[in-house]
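# heads up, no residue letters with this:
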């Protein structure tokens, strides 16, 4: 899968698009096929080294929307929003084709948007 990877704090050149394996969710976590993600000041703070608790290399992104892509209490294909809870800081975030997040950060929703 393609993902944006931040190698370490510093200039924008530390962000690169890379090929990574599709992540496998551990128990209690869910894989999401990402459809969109937010760009916000939090990622700038992470890139500059101002965010606490970040380990590198890291896929940034503290929020994303997409569909459930692994077994959990939600049906595969359910639209979900994933946000916060360590995304993009202590575990890889939404700047990727797939992300794996703790089930408790997922919010299922319905929408007429594509």
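Everything's here; your move. Predicted, not measured: the structure shown is a model, and the values here were computed from it. Numbers count the residues shown, from 1 in each chain.
# make it CA atoms for all contacts and neighbour counts henceforth
Noted.
# do you know how far the nearest residue to residue 15 once chain neighbours are set aside is from residue 107?
Using CA to CA, 6 or more residues apart in numbering and skipping residues adjacent in sequence, the residue nearest residue 15 is residue 6, 4.5 Å away. Using CA to CA, to the nearest Å, one obtains 26 Å as the distance from residue 6 to residue 107.
# cool, residue 8 as well?
Going from residue 8 to residue 107 by CA to CA gives 30 Å.
# before we move on, back to that, between residue 6 and residue 107, who's got more neighbours?
Between residue 6 and residue 107, counted using other CA atoms under 10 Å, the more crowded position is residue 6 (25 against 13).
# would you agree that one is in contact with residue 43?
No. Taking contact to mean CA atoms under 8 Å, the distance of 10.0 Å between residue 6 and residue 43 leaves them out of contact.
# give me the common contacts of those two.
Residues touching both residue 6 and residue 43 by CA atoms under 8 Å, 6 or more residues apart in numbering: residue 60.
# please compare the first structure with the one that follows:
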């Protein structure tokens, strides 16, 4: 899958759109094919290195819209 990844703290120039392994869907989770996402202020702080608990590399874009492709709870979050 594709993702926006930052490997080390720094400017927006450090953001990289690249292939990453598709995660396995754990119990209680779903896999979403993202159609759009936003970078919020906390992620800007992360990118700048102002979040000391963050480990790099890091995939940014936690706020998103998309389509559920896999799920472990089809009643609450159906595929589609």
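Okay, I see it. The model shown is predicted, which means the values in this text are computed figures rather than measured ones.
# what's stretch 15-34 of the second structure aligned against in the first structure?
Counterpart in the first structure of stretch 15-34 of the second structure, with TM-score structural alignment as the criterion, is residues 15-34.
# and that stretch, how far apart are its ends?
Start to finish, the residues bounding stretch 15-34 of the first structure are 19 Å apart (CA to CA).
# am I right that residue 34 of the first structure is in a helix?
No. With DSSP: H, G, I helix; E, B strand; the rest coil as the criterion, residue 34 of the first structure is assigned strand and is not in a helix.
# what is the burial count for the nearest residue to residue 80 of the first structure once chain neighbours are set aside?
With sequence-adjacent residues excluded and distances taken as CA to CA, 6+ apart, residue 80 of the first structure is closest to residue 108, at 4.3 Å. Counted with other CA under 10 Å, the neighbours of residue 108 of the first structure add up to 15.
# what do you get for residue 32 of the first structure?
For residue 32 of the first structure, the count of nearby residues is 30 (other CA under 10 Å).
# wait, what's in contact with it?
Contacts for residue 32 of the first structure (CA under 8 Å, 6+ apart) come out as 66-70, 98-101.
# go on, residue 78 of the second structure?
68, 71.
# please give the element, helix or strand, for residue 53 of the second structure.
According to DSSP states H and E, residue 53 of the second structure maps onto no helix or strand at all.
# actually, residue 44 of the second structure.
For residue 44 of the second structure, the enclosing helix or strand under DSSP H and E is helix 41-47.
# gap between the two ends of stretch 11-29 of the second structure?
Separation of the first and last residues of stretch 11-29 of the second structure by CA to CA is 32 Å.
# how far does that stretch sit from the chain's center?
The gap between where stretch 11-29 of the second structure is centred and where its chain is centred comes out at 5 Å by CA atoms, centre = their mean, to the nearest Å.
# and stretch 2-19 of the first structure, by the same measure?
Relative to where its chain is centred, stretch 2-19 of the first structure has its mean C-alpha point 14 Å off (CA atoms, centre = their mean).
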